[in-house]
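In: Can you look at this prediction? I've put the sequence above it.
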Amino acid sequence: MIEISDVNKSFDGNQKIIEDLSLVIPDGKIIGFLGPNGAGKSTAINMMTGILPIDDGTITLNGIDIEKDPLKAKQNFGFVPDRSDIFLRLKGMEYLNFIADIYQVPAEERQEKITYYAKQFAIDHALGNYIQSYSHGMRQKIMITSVLLHDPDIWILDEPLTGLDPKSSYALKQMMREHADKGKTVFFSSHGLEVVEQLCDEVAIINHGRLLFYGTIEELQDEYHTDQSLENVFLELTNDA
């Protein structure tokens, strides 16, 4: 479970990027995090994962405060950022072993998982190559694989489907569903509204750093008295917000 309580964030004392954001992300569900470019999605995610400090408020992951006990909190989640251009001078296998070492994944278990997920995402042939030689999609796949190695309770994914080929995208969506069905948490941002509508149990929509809506698609349609698609309601909701 992720609990975000009255969180605020501004840069250099200017206008708030995140304003009084409160969300409870339950176990056992896939939650889509939506908003236009510049709405504050990545800033919120970076605070959830301890990359950015929180100005006001608290964020806990499985009851652990990300600022008070960051190391313990980070053991509970896996994070795929929206940029996959890190550790470029490592080979794919070196990077996966590096992550497995951090999370103390036993040698036999890590090898089984690396073999399985590398085949699922069709990157098994490239694990001996440097990540800087990978395409954007392959870099995304290696990042996702590294998250899956230590089987965290919480998945926090920032645009995880961007750059993936259809087969890999399908495989990841299946994994997300299976993870939630085990009673665990999947929280991901996306601009692919059709995918969100098909996959997510609930959606959270923000704009200008403020939460506009949180609930199911059906609740969104009921609140705005429409049977339109998520895409149409989203565009109306964020157009003048």
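Out: Perfect, thanks for sending it.
In: switch to C-alpha atoms for all contacts and neighbour counts from now on
Out: OK.
In: residues contacting Gly137?
Out: Contacts of Gly137 were listed using Cα atoms under 8 Å, 6 or more residues apart in numbering, and they are 162-165.
In: Repeat the analysis, applying 7 Å as the threshold.
Out: 163-164 (Cα atoms under 7 Å, 6 or more residues apart in numbering).
In: same check, this time on Ala204
Out: With Cα under 7 Å, 6+ apart, Ala204 has these contacts: 32-34, 213-215.
In: cutoff 6 Å now
Out: If a contact means Cα atoms under 6 Å, 6 or more residues apart in numbering, then Ala204 has 33, 213-214 as its contacts.
In: taking those one by one, which sit in strands?
Out: 33, 213-214 (DSSP state E).
In: Longest helix in the protein, please.
Out: Assignment by DSSP state H gives helix 166-181 as the longest helix of the chain.
In: got the buried residues for that helix?
Out: 168-169, 172, 176-177, 179-180 (16 or more other Cα atoms under 10 Å).
In: From the centroid of this protein, which residue is nearest?
Out: Leu157 (1.5 Å; Cα atoms, centre = their mean).
In: about what we covered before: pick the one among the ones in strands among the contacts of Ala204 closest to Ser135.
Out: Ser135 lies nearest to Phe33 out of the ones in strands among the contacts of Ala204, by Cα to Cα, at 25.8 Å.
In: Identify the residues contacting Lys173.
Out: Lys173 touches nothing, counting by Cα under 6 Å, 6+ apart.
In: would JSON lines of the contacts of Ala204 with distance to Tyr134 and neighbour count be doable?
Out: Output for these, formatted as JSON lines (distance: Cα to Cα, whole Å; neighbours: other Cα atoms under 10 Å):
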{"residue": "Phe33", "distance to Tyr134": "28", "neighbour count": "24"}
{"residue": "Phe213", "distance to Tyr134": "38", "neighbour count": "17"}
{"residue": "Tyr214", "distance to Tyr134": "37", "neighbour count": "19"}
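In: One more to weigh against that first structure:
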Amino acid sequence: MTLDNAMPSAAFGPAPVPVVPADPSAAISIRGLFKRFEKKVAVNGLSLDIPTGSFYGLVGPNGAGKTTTLNMLTGLLVPDAGTAMILGHDVWSDVNRAKRIIGVMPQPEQIFDRLTGMQLLVYSGMLRGMKRAETVKRAKDLLAAFDLEQAAGKMVADYSAGMTKKVCLAAAMIHSPRILVLDEPFESVDPVSSANLKDILIEYAHTGGTVIISSHVMSLVEKMCTHVAVINQGQVCAAGTVDEVAAGEELEDRFLQLVGGRHAAAHLSWLDGGADEPAAQASDSEA
């Protein structure tokens, strides 16, 4: 069912607390989530249910509140108001339990890049309480799956941007979480590696895992995801299956309708593709 919410006129206070209770059967159930940074309201009373086993896309313009929302529901950022539940458990009543259930893909600047790829994955697994032998086995499996076997002994600082993105994703998956939270997972990844990663994630979702991705690439979301939520100004303005949100249109067109902000192309008199070059050359020769 598509949910359309009007944007609030209030700028500095939480939106009204929703009367709909959280859904304990959902992978993620968010109610009235609110976060402000000084005078900037980043998330304003956001409510959303993410079904178990779904491949869920979060889309929105820059500054819409997507990353802040993800940080709050994964226990990385304390909300000012509202609740976030993971598989029926309140995130902030037991943050450590929530973190064991989910796998969050770190950003490249958040990892120890002076470790080798193998060392980083083993560290990530043992940090979550895994036995060393099992961690090493899974690390080898992941490095093979992500085409990083030849780079296993190389420091991550020497990886390309795409290789770094892949090892970050592997670090999020090594403890076999029930929910994966990925912020722009395919950015800087080459098409072949991207296709392989998509296959792994789709298979993971088919086994009952839940994948949540934040992305700006509408074609990717439309092709891969079963569900999507459009976030703007810290609220959900549409959510449901991809077909429900698209409402018979291309998802990108529907997205632009929902978030607005598009305007006619600006006319830059000097941006002419070189049309005036002969005249400029003639002028120079006359001089």
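Out: Nice, thanks for sending it over. Being a predicted model, the structure only gives us computed values, none of them experimental.
In: still on that earlier bit, reformat the ones in strands among the contacts of Ala204 of structure 1 into a markdown table and put distance to Ala100 of structure 1 next to each item.
Out: As requested, those are arranged in a markdown table below (distance: Cα to Cα, whole Å):
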| residue | distance to Ala100 of structure 1 |
| --- | --- |
| Phe33 | 28 |
| Phe213 | 37 |
| Tyr214 | 35 |
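In: which one of those sits closest to Asp240 of structure 1?
Out: Distances from Asp240 of structure 1 to these, taken by Cα to Cα, are shortest for Phe213, at 14.4 Å.
In: would you list every one of the helices in structure 1?
Out: 41-48, 70-74, 92-102, 107-120, 136-149, 166-181, 193-199, 217-223, 230-239.
In: Name the nearest residue to the aligned residue in structure 1 for Ala239 of structure 2, sequence neighbours excluded.
Out: Under the alignment (TM-score structural alignment), Ala239 of structure 2 pairs with Tyr214 in structure 1. What sits nearest to Tyr214 of structure 1 in space, not counting adjacent residues and going by Cα to Cα, 6 or more residues apart in numbering, is Ala204, at 4.3 Å.
In: What does the one you found correspond to in structure 2?
Out: Alignment note (TM-score structural alignment): Ala204 of structure 1 maps to Ala229 of structure 2.
In: ok, now Asp6 of structure 1?
Out: By TM-score structural alignment, Asp6 of structure 1 lines up with Gly32.
In: what's near enough to touch the equivalent of Phe79 of structure 1 over in structure 2?
Out: Using TM-score structural alignment, the partner of Phe79 of structure 1 in structure 2 is Val104. Under the criterion of Cα under 6 Å, 6+ apart, the contact list for Val104 of structure 2 reads 172, 181.
In: residue contacts, Cys225 of structure 2?
Out: Contacts of Cys225 of structure 2 (Cα under 6 Å, 6+ apart): 55-56.
In: Please repeat the previous calculation with a cut-off of 10 Å.
Out: 54-58, 202, 211-213, 241-242 (Cα atoms under 10 Å, 6 or more residues apart in numbering).
In: Including distance to Leu143 of structure 2, could those go into a markdown table?
Out: Converted to a markdown table, these look like this (distance: Cα to Cα, whole Å):
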| residue | distance to Leu143 of structure 2 |
| --- | --- |
| Ser54 | 25 |
| Phe55 | 23 |
| Tyr56 | 25 |
| Gly57 | 26 |
| Leu58 | 27 |
| Ile202 | 18 |
| Val211 | 20 |
| Ile212 | 22 |
| Ile213 | 21 |
| Thr241 | 33 |
| Val242 | 32 |
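In: Which contacts among the residues you listed does structure 1 share?
Out: Contacts conserved in structure 1 for those, counting by both residues aligned by TM-score structural alignment, their matches' Cα atoms under 10 Å: 54-58, 202, 211-213, 241-242.
In: Surely Ala98 of structure 2 is in contact with Leu87?
Out: Yes. At 8.9 Å, Ala98 of structure 2 counts as touching Leu87 under the criterion of Cα atoms under 10 Å.
In: Verify the contact between Pro81 of structure 1 and Leu157 for me.
Out: Yes. With contact defined as Cα under 10 Å, Pro81 of structure 1 counts as touching Leu157 (6.4 Å).
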